[in-house]
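Undergrad: Below is the sequence, then the predicted model.
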Amino acid sequence: MKILGAFLFFFIAVTAHAQVNWMSMNDALAAQKKEPRKILFKTYTESCPNCKWMDEHAFAKAELANYINTHYYPVAFDAEGKEPITYKGKKYGNKNYGRYRGAQHELAEKLRIFEYPTLIFFDERGNVINPVPGKMGPKKLEIYVTMLADDTYKSIRTGKDWADYQANFNYQLQD
């Protein structure tokens, strides 16, 4: 009984403090070469209140954090930052960083990110699958990370397919 109690305490303690293990895009692309896995690319800016809200309310859920860490290489990308990134053989940066407020990173421009937050899902070879712009609570985020991780998105071709998928999805989280 003591062993079971210790295990439960450890499990609850680890789960309660689980967080997404964010990395850089360069690190995620390098990791993909060794162990292929999809990339969850979270774009944000320091001045974005919806980005902060998602960090505090959606990404802070232990169940989601564990799922994301297991199925994705999670990337946190400051779309107004200066981090140099090499993607598909081309180097991207932010030439205007420090010159004026809100200067957008070249990779954000390449990926056509115009709203923050935006999540972009990449396949195991670094190709864009789908961008998902806007603020999401845990429930909405859960359906996207699940659908893209298990490749269900490949069978969703119409609005009706998407509506049916949402209606039949077994949500584990609430907003």
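TA: Arrived safely. Residues are numbered from 1 along each chain as shown.
Undergrad: drop to CA atoms for contacts and neighbour counts, all remaining ones
TA: Will do.
Undergrad: Where does residue 73 sit: helix, strand or coil?
TA: strand (DSSP: H, G, I helix; E, B strand; the rest coil).
Undergrad: Surely it is in contact with residue 28?
TA: Yes. Contact criterion C-alpha atoms under 8 Å: residue 73 and residue 28 qualify, at 5.7 Å.
Undergrad: Enumerate every residue touching the residue nearest the centre of the chain.
TA: With distances taken as C-alpha atoms, centre = their mean, residue 40 lies nearest the centre of the chain, 3.5 Å away. Counting by C-alpha atoms under 8 Å, 6 or more residues apart in numbering, residue 40 touches 68, 72-75, 119-122.
Undergrad: hold the first one in mind and look at this next one:
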Amino acid sequence: MKKLVFIGLLLLAANFAQAQDKIEWLKFEEAVAATEANPKMLLVDVYTDWCGWCKKMDKETFTDPAVIKYINEKFYAVKMNAEDNKRTFDFKDKEYTEAKMAGAMRVQSYPNFVIIDPTLMNITQLPGYRQPVEFLDGLSQIVDKGIGAK
């Protein structure tokens, strides 16, 4: 019996460790639903397929263990393609594509990280490529200010 409990705990720990090896990206509407149920800020990574700096963020910054842990703990993370006019979703009784939402958030350069408070009312932007430490510093300043915190 003790072996079974030990194995169960070991599997649980392995599952938790595995869950922290990447950012848990959601669709915008999934993140909105999640924050309505359990309030957290949204971190929206607005990118394009042709953006080299966006790819560098994915490859270098978003694979950093400290960045992964911080984002998964503090935010609901969203990937949003600023040129996608196909996929639609509803937000505040309006229909959007990812491109239309990026425009509504006034994103004009890539990569751009839009942080939305838990009330889904106030946003701030963190534009441009950033290395892991610099990115964490920018995010933590926003979190510490608690934009629109309840």
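TA: In hand now; what should we look at? Please read all numbers here as calculations on a predicted model, not as lab measurements.
Undergrad: residue boundaries of the helices in the second structure?
TA: Residue ranges of the helices in the second structure, as given by DSSP state H, are 2-19, 28-37, 52-56, 65-74, 98-104, 132-145.
Undergrad: Could you check how many residues crowd around the aligned partner of residue 127 of the first structure in the second structure?
TA: The equivalent of residue 127 of the first structure in the second structure is residue 121 (alignment by TM-score structural alignment). For residue 121 of the second structure, the neighbour count with other C-alpha atoms under 10 Å is 9.
Undergrad: how close does residue 121 of the second structure get to residue 13 of the second structure?
TA: 37 Å (C-alpha to C-alpha, to the nearest Å).
Undergrad: and the aligned residue in the first structure for residue 50 of the second structure, how many residues sit next to it?
TA: Taking TM-score structural alignment, the alignment pairs residue 50 of the second structure with residue 47 from the first structure. By other C-alpha under 10 Å, the residues close to residue 47 of the first structure number 11.
Undergrad: again with residue 45 of the first structure
TA: For residue 45 of the first structure, the count of nearby residues is 19 (other C-alpha under 10 Å).
Undergrad: for it, what are its contacts?
TA: Residue 45 of the first structure makes contacts with 51, 78-80, 116-117, as judged by C-alpha under 8 Å, 6+ apart.
Undergrad: What separation is there between it and residue 128 of the first structure?
TA: As judged by C-alpha to C-alpha, residue 45 of the first structure and residue 128 of the first structure stand 21 Å apart.
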